[in-house]
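Visitor: let me see the structure of the following:
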Amino acid sequence: MSLLAHLAYKPRELQFGTSGRRGEVVHLTQLEIYINVLAELRYLQALPRGLGGIAPGEEVYYAHDLRPSSTAYVPEQQGRGELAQAAAAAIADAGMLPVHLGAIPTPALAHFGLTRNRASLMITGSHIPFDRNGYKANTSIGELLKEHEEPVGRMVAQVRDEIYRQPFAESAFDAWGLFKSGHRELPAPCQAAAESYLQRYREFFAGLSLHGKRLLVYQHSAVGRDLLAELLQGFGAEVVPAGRSAEFVPIDTENIDAAQIGAVQELVDEATRERGPIFAVVSTDGDSDRPLILGLDAPSGKVQFFGGDLVGMVVAEYLQADAVVVPISSNDAIDRGKLARVLEPKTRIGSPYVIAGMQSARERGRHAVCGWEANGGFLTGTEINLNGRCLSALPTRDAFLPILGVLFAAESRGLPVTGLFRELPQRFSRAALIRQFPRATALRILANFTPKTGGGEELEAIRAALRAFFPADSGFSEIAGIDYTDGVRISFRNDEVAHLRPSGNADEFRIYATADSQARADAIAEAAVEEPDGILRRMERAAASRE
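Guide: Modelled structure (predicted):
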């Protein structure tokens, strides 16, 4: 009998998302990881080298974050896990040479692969909750993009059928989708990738100093926590490590709530009492491809969080970019500031779309191209030349570059971090979300506010329907326009914005709010996600009543 006939569970197939493939750990079997990785590698083997192709026998680098399920079986999650081991097996069975790079940031892995023209795989759930995980694949020249999704999907279906048809006695997997051989030790990691990543920034920022700056590095369970501290110390900063956690802590840099800000404030207060005033707080998400940056107000010492879209503006100005690409969800301060003249058309949300926008700018002759997302992940689409130094392109989300960019920009201007951000056009944003909100439900909600024909009467009916959820007595003005680039982005006549969109790889419904004050942006976001009667929940009930 076949492997499929012996499976004691109903497989949950991983879907291709804007940041790889992710799922709940209880459904994320080693078999499922193996099938998808094997298929993606076979797809890359069929590509020409110039399009990201790889050849049998070459190295494929793999690394992982600090989630328990990335490298170990987790009893609390039905014994699932050891996902890195499953990826390594698929690499070997694809006729490639698996090279373990250990627990390092996603951009460190990508950088190492790209500089050697090799494919790479990162086992990570990034910022999503502890009970989820997944992986992200890179070709030999960059990320898998949306154009790859359909052909990769066909290859996955082909490989799935092949593996499922194997006689159970010959299969490496048991009835629960785990290796029959049980636990597999990972080989000792190669340290070269981490060192290469640090050296990238040591060389580009050579001659600059953070001497005299006391920085609190909020470590939690970020995979790059020690590398970040080492890098900052190398530039002369006094580093205060804080908040290190042995348990995985999901940090979503796009959804920092009051409780998380409060926890950071406590760490800052303690460090200030013991060491003296803190210049800034820096951190990353779980796989260290998105930065978390907080300044401190003087003299109160109160921490102030800066969203990734604003961080990107500061860094792009500092790097003297001549073309910048951002998604439609970004703070519209960029339309009013110095970067407006080099702003490319705004894209859909997700690094593949930003990368495509950067490619377009490069093809039109731009020489210093970068992009970023509202989560702060910063991408470079060309070489960046500054102060006689050259930084090679790294077209994937990176956290260390924006952290260094903000700190060196503040140092060069003689400003505190808060002062640096005050020089940007004063537009304020806030992102918030409801977790465990079925993606299918969110899509149905948005479909109710999306035109089918584009006729005037239909559009006016949509505006009227939306006004019921964004009424004048809640401070909303008339609707000025609706953008459907990615989700439903509502612009009001008083320049406020409410952008609704489901997450691309998790059951989450998000709002991105923008206003002329932080308090108002916060209020819009909180009104949307309030339980049980916030805007999104009322939209959910209205959609259900129409079925």
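Visitor: drop to CA atoms for contacts and neighbour counts, all remaining ones
Guide: Fine.
Visitor: can you show me the helices along the stretch 101-250 of the chain?
Guide: With helices called from DSSP state H, counting those that start in this stretch, the stretch 101-250 of the chain shows them at 106-115, 146-165, 192-204, 225-234.
Visitor: tell me what the longest one is packed against?
Guide: Using 3 or more CA pairs under 8 Å, 6 or more residues apart in numbering; DSSP states H and E as the contact criterion, the elements in contact with helix 146-165 are helix 3-6, helix 30-45.
Visitor: run the chain-centre distance for that helix.
Guide: Chain-centre distance of helix 146-165: 25 Å, with CA atoms, centre = their mean, to the nearest Å.
Visitor: next one: the first one
Guide: Chain-centre distance of helix 106-115: 16 Å, with CA atoms, centre = their mean.
Visitor: still on that earlier bit, buried deepest among the helices and strands packed on helix 146-165, which one?
Guide: With neighbours taken as mean count of other CA atoms under 10 Å, the helices and strands packed on helix 146-165 reach their highest mean count in helix 30-45, at a mean of 24.
Visitor: ok, and what's touching that helix?
Guide: By CA atoms under 8 Å, 6 or more residues apart in numbering, the residues outside helix 30-45 that reach it are 11, 13-14, 52-56, 80-83, 86-87, 89-91, 93-94, 134, 137, 139, 151-152, 155-156, 158-160, 163, 173, 177-179.
Visitor: one more to line up against the first:
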Amino acid sequence: MTHTVSIADLMTRSGVAFGTSGARGLFTAMTDEVCFAYTQAFLQHLSSIGQFAPRSHVAIAGDLRPSSPRIMAACATAIEHMGGVVDNCGFVPSPAVAGYGFARGIPSLMVTGSHIPDDRNGIKFNCTDGEVLKNDEQGIRAQSVDLPDLFDREGMLKAAQALPPVIDVATAYMARYVDYFGGDALSGLTLGIYQHSAVGRDIVTQIVTALGGTAVALGRAEKFIPVDTEAVRPEDQALAKQWAAEHGLDAILSTDGDSDRPLLADETGVWMRGDVLGILCARALGIKAVATPVSCNSAVELSGLFDAVRRTRIGSPFVIEAMNALADEGQVTVCGYEANGGFLLASPVTAEGRTLGALPTRDAVLPMLATLVDARRQGVTLSALQAQLPGRYTFSERLQDYPTAQSQALIAHLEEGNEAEVLARLTAMFGAVAGEADGIDTTDGLRIHFAGGDIIHLRPSGNAPELRCYTESDTAERAAAINAKALGIVRETVIG
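Guide: Reported below is the predicted structural model:
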């Protein structure tokens, strides 16, 4: 006995919809039935483009939030129902399971809510050769699935599905970096590992040790902590400074929940911005062409380090599309990075006879390692390495529990009218903070340029009820101050 469900209708009905990083929603809304249906639709779409057939293997993994094992089991049940074979990769970083799938030409999925609180979760889907892009998302959304009679009235599996034994993918993921950088690449460095509840916490610690560094484990937590690499919590800022002083650290390494976004602090315990880390990593690897979202630091252009810089909408699918376009245009070495620090390597890179293969999905480990190795090679601290770039500083924060509809209404109001009217409205709203508005960019959200060089960028989050605010200025302190004031103004603004 089956019943047919439209995925487009299910997205609306369940509240579990696609954002910039896959399907996400409250874990209570992500019932076994919803997760089963999404996985079935994903595989049906892959079947239509020749990437899945009965007896095909599909890799799955998850992060450490409490709801992940249940959702993994529901996804595994769907894979087996479709005639697939489940490769259970256990609890490993998103780039580890994705890389395992890419290397074998099989689909993969990661159960994770990334950095958002553990009352939510999500599923990231990967095709056989790369992340799900926007055309794939549309293909999944267009599916209708025939759901079997496996679920109770609450949408939960009547009989729990046991996952197959775990396949070791961590060893190959670690070897990727140890083989490329070499066993003494971090020799002489004392590096803190802020472990919290990141799924890659032990892997990062082991990589640092394997590269010759002294690893100091810090802040391990059994309860899930939503570490956002774009909006670092005040307590994490204070802890990093405390740890750096107490342990005499050269740096502190950490990641978000599914360990695809890095968080790297310098020797003083100040967390580096992800978009600066992306520039430093690309330079260290000798990359010539870069794709990066419009929200990222303009030092990438001002530095003159790269032959081509392509700006995109926010989200790894857009970065990947731009990377592909750069490669098609003949660029030999291509990468992408995001404001959250996630680094995507589109082409192999070679140094001293060693080659690092492409990994065109967000990764946290590479940007931290490449930057640390470069600083050690030059004999400078991380803060000194960062000072080699043009003096542009970004900051980001968010209004939480700010409904998406409210964010969209605000942006629509601010963009209403001709250019002169829009600039006048923006100057009236933010003039006391940043001066006269003299230009806008609507690539993704509303990015406002001011005559004095400051930037305020407002954007509704693609995966949570939040309004993001990105700011840029000529000092870190001013970028942070502008951000706080701009969000204060938005918070008090009533539309309609």
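Visitor: okay if I get the helices of the stretch 101-250 of structure 1 as TSV plus mean neighbour count and distance to residue 505 of structure 1?
Guide: Shown next, in TSV, are the helices of the stretch 101-250 of structure 1 (neighbours: other CA atoms under 10 Å; distance: least, CA to CA, whole Å):
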stretch	mean neighbour count	distance to residue 505 of structure 1
helix 106-115	25	17
helix 146-165	16	14
helix 192-204	16	27
helix 225-234	19	25
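Visitor: adding distance to residue 308 of structure 1, write the ones you listed out as JSON lines.
Guide: Converted to JSON lines, the helices of the stretch 101-250 of structure 1 look like this (distance: least, CA to CA, whole Å):
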{"stretch": "helix 106-115", "distance to residue 308 of structure 1": "17"}
{"stretch": "helix 146-165", "distance to residue 308 of structure 1": "23"}
{"stretch": "helix 192-204", "distance to residue 308 of structure 1": "20"}
{"stretch": "helix 225-234", "distance to residue 308 of structure 1": "18"}
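Visitor: so which of those gets nearest residue 248 of structure 1?
Guide: Closest to residue 248 of structure 1 of the helices of the stretch 101-250 of structure 1, according to CA to CA: helix 225-234, at 12.7 Å.
Visitor: quick one: the strands in the stretch 151-300 of structure 1?
Guide: Along the stretch 151-300 of structure 1, counting by DSSP state E, counting those that start in this stretch, strands occupy 214-220, 238-244, 280-284, 291-296.
Visitor: just put these in a markdown table and tack on mean neighbour count.
Guide: Conversion of the strands of the stretch 151-300 of structure 1 to a markdown table gives the following (neighbours: other CA atoms under 10 Å):
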| stretch | mean neighbour count |
| --- | --- |
| strand 214-220 | 24 |
| strand 238-244 | 18 |
| strand 280-284 | 26 |
| strand 291-296 | 24 |
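Visitor: got a markdown table for the ones you listed, with distance to residue 470 of structure 1 too?
Guide: Shown next, in a markdown table, are the strands of the stretch 151-300 of structure 1 (distance: least, CA to CA, whole Å):
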| stretch | distance to residue 470 of structure 1 |
| --- | --- |
| strand 214-220 | 37 |
| strand 238-244 | 39 |
| strand 280-284 | 34 |
| strand 291-296 | 31 |
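Visitor: which one of these lies closest to residue 266 of structure 1?
Guide: The nearest among these, by CA to CA, is strand 238-244 at 9.9 Å.
Visitor: list the residues that contact residue 352 of structure 1.
Guide: 18, 143, 144, 145, 146.
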